[in-house]
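**Q** please work out how this folds:
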Amino acid sequence: MFVTDSSRLETLRRQLGETEALIERPASAFQARHGRPMPADNVWLVQRKAERDALVKLSASMQGSPGRPCQGAGSPTAGPTTITIDTTRHRGTQP
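**A** Reported below is the predicted structural model:
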């Protein structure tokens, strides 16, 4: 379970900027090397964009309700937000 409040907003903004830069460097290098954008289904890119999107949601929720603790990725619900991460789909071995 993840809970935070607006006292961490600047840290989350910094982390968002770092995550966006982390996405941009390899995406630009891929474009330069292959002459086309990195595929949208690239597992690394998908995960980094999910992290970025969660930070954007959390930041927006914190700005919309300053002083209120935020749970999950800015979830407006009273309980925890359940997420599922498929760790077997992109591995080279079959179960």
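**Q** all contacts plus neighbour counts: C-alpha atoms, from now on.
**A** Noted.
**Q** what's the spacing between Val46 and Asp53?
**A** 10 Å (CA to CA, to the nearest Å).
**Q** neighbouring contacts of stretch 14-25?
**A** By CA atoms under 8 Å, 6 or more residues apart in numbering, the residues outside stretch 14-25 that reach it are 45, 48-49, 51-52, 55-56.
**Q** okay, buried residues for it please.
**A** By neighbour count on 16 or more other CA atoms under 10 Å, the buried set for stretch 14-25 is 16, 19, 23.
**Q** and for comparison, fold this next one:
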Amino acid sequence: GLPPLAGFFGKLHLFWCGWQAVLYFLVSIGLLTSLFSIYYYLKIIKLLMTGRNQEITPHIRNYRKSPLRSINSIELSMIIYVIASTILGISMNSIIAIAQDTLF
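**A** Just a heads-up that it's a prediction; the model follows:
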């Protein structure tokens, strides 16, 4: 996660709790994997900002919309993921309440 976003603060909290629990090895592995993921995130953001597509594979660069369908599979999967994450985000309080009732 990048600093202004929620994923960053979630990871920061996990790393802080791991550090306080003296789980240094797990925290170091988490930090290392976060550094690798930030490298790839920034690579994609750079590509989006500059508009250059030299680093894109030829399969994606030559991707064209199917003339038979108005929505292709990539667009459909993105729509499904956006709807699912929106529903989860809206109903997260009730999911957490159910989990708390189950555990405590």
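**Q** so after superposing, what's the score?
**A** Laid over one another, the chains give 0.36 as their TM-score (TM-score structural alignment, normalised by the length of structure 1), with 51 aligned residues with a CA RMSD of 3.3 Å.
**Q** please, which helix or strand holds Ala84 of structure 2?
**A** Per DSSP states H and E, Ala84 of structure 2 falls inside helix 73-90.
**Q** got the angle for the helix or strand just after that helix vs helix 73-90?
**A** Of the helices and strands lying after helix 73-90 of structure 2 in sequence (DSSP H and E), the nearest is helix 92-103. On the basis of axes from the mean of the first three to the mean of the last three CA atoms, to 10 degrees, helix 92-103 of structure 2 is oriented at 60 degrees to helix 73-90.
**Q** which elements pack onto helix 92-103 of structure 2?
**A** Contact here means 3 or more CA pairs under 8 Å, 6 or more residues apart in numbering; DSSP states H and E; on that basis helix 92-103 of structure 2 packs against no helix or strand.
**Q** structure 1: helices as residue ranges?
**A** Here structure 1 has its helices, by DSSP state H, at 9-34, 43-64.
**Q** tell me which of those is the most buried.
**A** helix 43-64 (a mean of 16; mean count of other CA atoms under 10 Å).
**Q** quick one: list the elements packing against that helix.
**A** With contacts taken as 3+ CA pairs under 8 Å, 6+ apart, helix 43-64 of structure 1 sits against helix 9-34, strand 70-71.
**Q** hmm, try it at 6 Å
**A** Counting contacts by 3 or more CA pairs under 6 Å, 6 or more residues apart in numbering; DSSP states H and E, helix 43-64 of structure 1 packs against no other helix or strand.
**Q** now do that helix against helix 9-34, angle only.
**A** Calculated by the same axes, to 10 degrees, helix 43-64 of structure 1 forms an angle of 150 degrees with helix 9-34.
**Q** between the buried residues of stretch 14-25 of structure 1, which is nearest Thr4 of structure 1?
**A** Nearest to Thr4 of structure 1 among these is Leu16, at 15.3 Å by CA to CA.
**Q** look up how far Gly64 of structure 1 lies from that closest one.
**A** On the measure of CA to CA, Leu16 of structure 1 and Gly64 of structure 1 end up 17 Å apart.
**Q** same check, this time on Leu12 of structure 1
**A** Distance of Leu12 of structure 1 to Gly64 of structure 1, given as CA to CA: 15 Å.
**Q** same check on Arg14 of structure 1?
**A** Taking CA to CA, one finds Arg14 of structure 1 at 19 Å from Gly64 of structure 1.
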